[in-house]
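quick one: sequence plus predicted model below, questions after.
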Amino acid sequence: MNTFFRKKSIEQLQQNSTKNIGLQRVLGLWQLTAIGLGGIIGVGIFVLTGVAAAEHAGPAIILSFLIAGLASAAAALCYAEFAGMIPVAGSAYTYSYAVLGEGAAWLIGWDLLLEYALVVATVAIGWSGYMQEILRQIGIHIPVWAQGAPGTGFGHRVDLIAMLVSLAIAGLLTLGIQGASKFNNLMVIIKLGIVLIVIIVGSFYIDSANWYPFMPFGFQGVMGGAALVFFAVFGYDTLTTAAEEAKNPQRDLPRAVVISLMIALCLYIGMSLIITGIAPFHTLNNAAPVAQAFSYVGIKWITLIISAAAIAGILSVLFSFMLAGSRIWFAMSRDGLLPKWFSKLHATYKTPHRPTLIIGLITALVSGFTPINEVAELVNIGTLAAFIVICSSIIVLRRTRPDLERKFRTPFVPVIPLVGIGFSIYLIISLPEITWIRFGVWMILGFVIYLLYGKRKSKLAKS
């Protein structure tokens, strides 16, 4: 049982972070922030804002975002402290290894592999839907058999576009982090620019009467909205997986975590104010609430702008989460918990190409042949489990290692971490039973693999 709790030395991890292990250190503060924004802001800004307002909070959806943002910020601040203290690839997996031990690290790493892969697969399907709609508008119709996975429509056999975009992002990440980061920066700039245009244009059509009653469903509705939109304000953890590709990780990682979440939260609140101000909140309960709101005031051309933002936004989400998944896989392989074959870098591009391409292939197959619905809820439970581990680890480490140098300190410990833990537990409890069952099966499978392979093969076992 002692093997389950053996830990990495934080001092050794800090020393390793300064060594050249092959990955290229090319990412600065704004490239890291763009990865975080790419993970946080996706199509959700154009969907969850309206749905949560119509079903739960009404115009008080801005309070829902503030509450969800504060809860997410509690976890973000804990991530920021770890990122400045242990600037090593692997994010929550590596942090758990240093604080809770090898067994907990394996389980959280195994959890994150599932989470990130499912995010990529689910988002690829959403991107395919937007792209097919744009192609139809310009008169291009792909064959019926290639429009969706079996069971999603008559004659559907495969979602070809979802498969192709998954493989394309994997190929881009394989060709080098610097070029891939520039592409992601461009997508994020386009996305943020279009969101700002939507907010500015919408501000001229606000009718303040639409904000009354401000809280039609009471404070309980506000909390229900917060639980729903919470899943639109995480994703910043993806940037911490690129710690060993950052130029100055101890300085830039904590800043990028906080900056990306703050920018995203401001944009979400701005979008909420606009759409509830230009259209009655009860008209926003549909798959395209932002487009519906602008149609309500007669600005139908904005739908093309929104589609363009969704295309760019979803691409950056695919980039951020596939990057995160491949770096987690790389870190676990380098530690011996998975075969070393996966941690071999490409001779030319210096990227962990094997896990990247495998994740690309797996997500392509899942997105191409699986109608993703309730399976996507596994993403939520996986993320929340990681948040609980990270927040708990900050409390433990403050007590056991108060002497460690911390480039960034989470304020008000243990209050802030406990807020993150409490909100995450509240949301996990609200998830359907089938989600718990699927998550449990995946974690049991991971535990068996650890007992049969990782326990014997890890670097710590050999040392």
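All right, it came through fine. Because the structure is predicted, anything quoted here is derived from the model rather than measured.

please count neighbours and contacts with C-alpha atoms only from this point.
Fine.

the helices in the stretch 151-300 of the chain, which residues?
For the stretch 151-300 of the chain, the helices defined by DSSP state H, counting those that start in this stretch cover 160-174, 177-203, 218-229, 237-240, 249-278, 289-296.

now the second one: buried residues?
Read it as helix 177-203. 177-178, 180-181, 184-185, 187-192, 194-195, 198-199, 202-203 (16 or more other C-alpha atoms under 10 Å).

what's the answer for the longest one, then?
Within helix 249-278, the residues that count as buried by 16+ other C-alpha under 10 Å are 249-262, 264-265, 267-278.

the shortest one too?
Within helix 237-240, the residues that count as buried by 16+ other C-alpha under 10 Å are 237-240.

now those residues in CSV, with distance to G69?
Formatted as CSV, these follow (distance: C-alpha to C-alpha, whole Å):
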residue, distance to G69
D237, 14
T238, 17
L239, 18
T240, 19
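
relative to A461, which of these is nearest.
Of all the buried residues of helix 237-240, A461 sits closest to T240, with 26.4 Å by C-alpha to C-alpha.

hold the first one in mind and look at this next one:
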Amino acid sequence: MSIKSRLFRREKIDRYLETDKKFVKTMSAVDLISLGIGAVIGTGIFILPGTVAATKAGPGIILSFVIAAIVCSTAAMCYAEFASALPVAGSAYSYGNLVYGEIIGWILGWALILEYVLAVAAVSSAWGAYFKSFLSGFGVNVPSAIVGPFDPAHGSYGNWIAIAIVLVIALMLGHGVKSSVRLNNIIVFVKIGIILLFVVVGAFYIKPTNWHPFMPFGSHGVFAGASAVFFAYLGFDAVSSSAAEVKNPKRNMPIGIIGTLIIATILYVLVSIVLTGMISYTKLNVADPVSFALQVVHQNWAAGIIALGALAGMFTMMVTMIYSSSRLIYSIGRDGLLPKFLGELDQHGSPKHSLTTVTIVIAIMGGFVPLDQLTNLVNIGTLIAFLFVSFGIIPLRKNKDIQNHQGFEVPFYPVLPIVSGLLCLLMLTQLQAETWIASGIWFVFGLILYFSYGLKHSRLNNPDNVE
């Protein structure tokens, strides 16, 4: 077999379904939406509507969120079709293996590892700092030495609160998906309740004059705002990692993915309407615009609740991403491209080894590695996955093993998948050169790992598995 044939050999859907049937199917459409909202709605909902309104869009930020949601919805529908047709673990990694070939699957898996691990590590670090600030409001002073970067020369020994919260979430997930999802659902409902509390309280202080002019920066400002807030929607793709553990995935996966985007859009738009109505957009370029607006109207009691909502937002995001990353690593180990033990399930149908591995990596990075300059890599990993999933609808429809899957299908085929892919390319061109250089190093390392280990140990070396 030529090297090209080996690189682009494709997995069989039947083998994935057979391997993944050991997972316990417990998740409903509501659970999936909760996971998605947990990933998408974080602290950004309390910050972005204010800062982007002040610097780019004015009250037109309301339209910016709608435009960004429309752009994201094209990719979301492509994910929904894949998840409905291929109810297997691994998200875009597994989809790539099935419709493009192993090398593309590996690249997508490597991109998603970058997205998930960096996202959780960065948020865990922020959660530690935020939790320290939250406790100080109650007179509890946490030593800065255990909530900062690892810099012994200046008396700082790592963010141990970040490490602790990652370990707590991992222990929760290791205890069982059903109980973990139930707790996540409760915290997501609390978070949504806090967001709606702000909307209701703030609505009494809206002054319609604050919405004039509605587009002070013109239509260009609205589109610039849409570009800036586009990344606020990223995370819904993590829902597709859970497909092997979902009841009736053909129905529930599309509901979970598209439902997440709809609810997130409604919440972002509501916050934007109220925030820009409470106070002039010119005053919102502050670190905490929602809390600031509440203080301006003398509702300081609500500002403390918003802080609690921010902590809840970060917590549920970490739950979803740690869960998704463990399923991703399991999937790559299942195929032999990473050590085989990572692709094993315990007697309860849980990938304990992959969960332990990602927990250790995330805890170390969140606790000891400065991540400020690396978080842009989260966006490039996500957009690369979006790009291939969007264009992948075309070979998916032509795949003779998956035709007539009788699940959700992207409308306006093939125009909408192509438009989605082109939009992802456009967003990729907006990223900074430093991001491309850093990601290039990451992908070179990934290809070295694939050619030195994965190609040799791949389960596709068994002729029975090759399509």
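Received the coordinates, thanks. Just so we're clear, the structure is a prediction, and the values are computed from it rather than from any experiment.

TM-score for these two?
Scored against TM-score structural alignment, normalised by the length of the first structure, the superposed chains reach a TM-score of 0.96; 459 aligned residues with a C-alpha RMSD of 1.7 Å.

so who does the residue sitting nearest the centre point of the second structure touch?
By C-alpha atoms, centre = their mean, the second structure has its centre lying nearest to G235, at 2.3 Å. By C-alpha atoms under 8 Å, 6 or more residues apart in numbering, the residues touching G235 of the second structure are 36, 39-40.

quick one: which of these is nearest V389 of the second structure?
Among the contacts of G235 of the second structure, and counting by C-alpha to C-alpha, the member closest to V389 of the second structure is G36, at 17.9 Å.

S458 of the second structure maps to what in the first structure?
Matched by TM-score structural alignment, S458 of the second structure corresponds to S458 in the first structure.

spatially nearest residue to its match (excluding sequence neighbours)?
The shortest distance from S458 of the first structure to any non-neighbouring residue, by C-alpha to C-alpha, 6 or more residues apart in numbering, is to G336 (4.0 Å).

does that neighbour belong to a helix, a strand or coil?
coil (DSSP: H, G, I helix; E, B strand; the rest coil).

longest helix in the first structure, please.
With secondary structure taken from DSSP state H, the first structure has its longest helix at helix 102-137.

show me what counts as buried in that helix.
Those would be 102-131, 134, for helix 102-137 of the first structure by 16+ other C-alpha under 10 Å.

got the angle between it and helix 160-174?
130 degrees (axes from the mean of the first three to the mean of the last three C-alpha atoms, to 10 degrees).

how far does helix 102-137 of the first structure sit from the chain's center?
Distance, stretch centre to chain centre, for helix 102-137 of the first structure: 9 Å (C-alpha atoms, centre = their mean, to the nearest Å).

in the second structure, which residues correspond to it?
Helix 102-137 of the first structure maps onto residues 102-137 of the second structure, going by TM-score structural alignment.

please name the nearest non-neighbouring residue to the residue lying farthest from the centre of the first structure.
No residue in the first structure sits farther from the centre than A209, which is 35.7 Å out by C-alpha atoms, centre = their mean. Using C-alpha to C-alpha, 6+ apart and skipping the chain neighbours, the partner closest in space to A209 of the first structure is G277 (7.8 Å).

surely that neighbour touches F214?
No: using C-alpha atoms under 8 Å, G277 of the first structure is not in contact with F214, being 10.8 Å away.

mean shift of the longest helix of the first structure relative to the second structure?
With mean C-alpha distance after the TM-score superposition for the first structure, helix 102-137 of the first structure departs from the second structure by a mean of 0.8 Å once superposed.

tell me what angle the helix or strand hosting C72 of the second structure forms with helix 218-229.
Under the criterion of DSSP states H and E, C72 of the second structure resides in helix 61-85. Helix 61-85 of the second structure and helix 218-229 are oriented at 40 degrees to each other (the same axes, to 10 degrees).

who's in contact with the next helix or strand after helix 61-85 of the second structure?
As assigned by DSSP H and E, the chain's next helix or strand after helix 61-85 of the second structure is helix 92-99. Here helix 92-99 of the second structure makes contact (C-alpha under 8 Å, 6+ apart) with 10-13, 82, 86, 88, 102-109, 112, 328, 331-332, 385, 388-389, 392, 395-396, 399.

and helix 92-99 of the second structure, what's buried?
92-99.

any idea how far that helix is from the chain center?
18 Å.

cool, stretch 425-443 of the second structure as well?
On C-alpha atoms, centre = their mean, the centre of stretch 425-443 of the second structure falls 18 Å from the chain's centre.

swap in stretch 244-264 of the first structure?
15 Å.

residues in contact with the residue lying closest to S291 of the second structure once chain neighbours are set aside?
In space, S291 of the second structure comes closest to A303 once its chain neighbours are excluded; the distance is 4.9 Å by C-alpha to C-alpha, 6+ apart. By C-alpha under 8 Å, 6+ apart, the contact set of A303 of the second structure is 290-292, 294-295.

and which of the residues you listed is nearest to F65 of the second structure?
V290 (16.7 Å).

find the nearest non-adjacent residue to the closest one, please.
Among residues not flanking V290 of the second structure along the chain, F46 sits closest, at 5.5 Å (C-alpha to C-alpha, 6+ apart).

now do F369 of the first structure
Nearest to F369 of the first structure is A149, by C-alpha to C-alpha, 6+ apart, at 4.5 Å.

which residue in the second structure aligns with that neighbour?
Using TM-score structural alignment, A149 of the first structure sits opposite P149 in the second structure.

and what about its match, helix, strand or coil?
strand.

what's near enough to touch it?
156-159, 367-370.

one more pass at 7 Å, please.
P149 of the second structure makes contact with 156-159, 368-370 under the criterion C-alpha atoms under 7 Å, 6 or more residues apart in numbering.

same question, L449 of the second structure
Here L449 of the second structure is in contact with no residues (criterion: C-alpha under 7 Å, 6+ apart).

could you check how far it is from K352 of the second structure?
According to C-alpha to C-alpha, to the nearest Å, L449 of the second structure stands 23 Å off from K352 of the second structure.

tell me how far the closest residue to V375 of the first structure other than its chain neighbours lies from L107 of the first structure.
Among residues not flanking V375 of the first structure along the chain, T435 sits closest, at 7.4 Å (C-alpha to C-alpha, 6+ apart). Applying C-alpha to C-alpha, the value for T435 of the first structure to L107 of the first structure is 17 Å.
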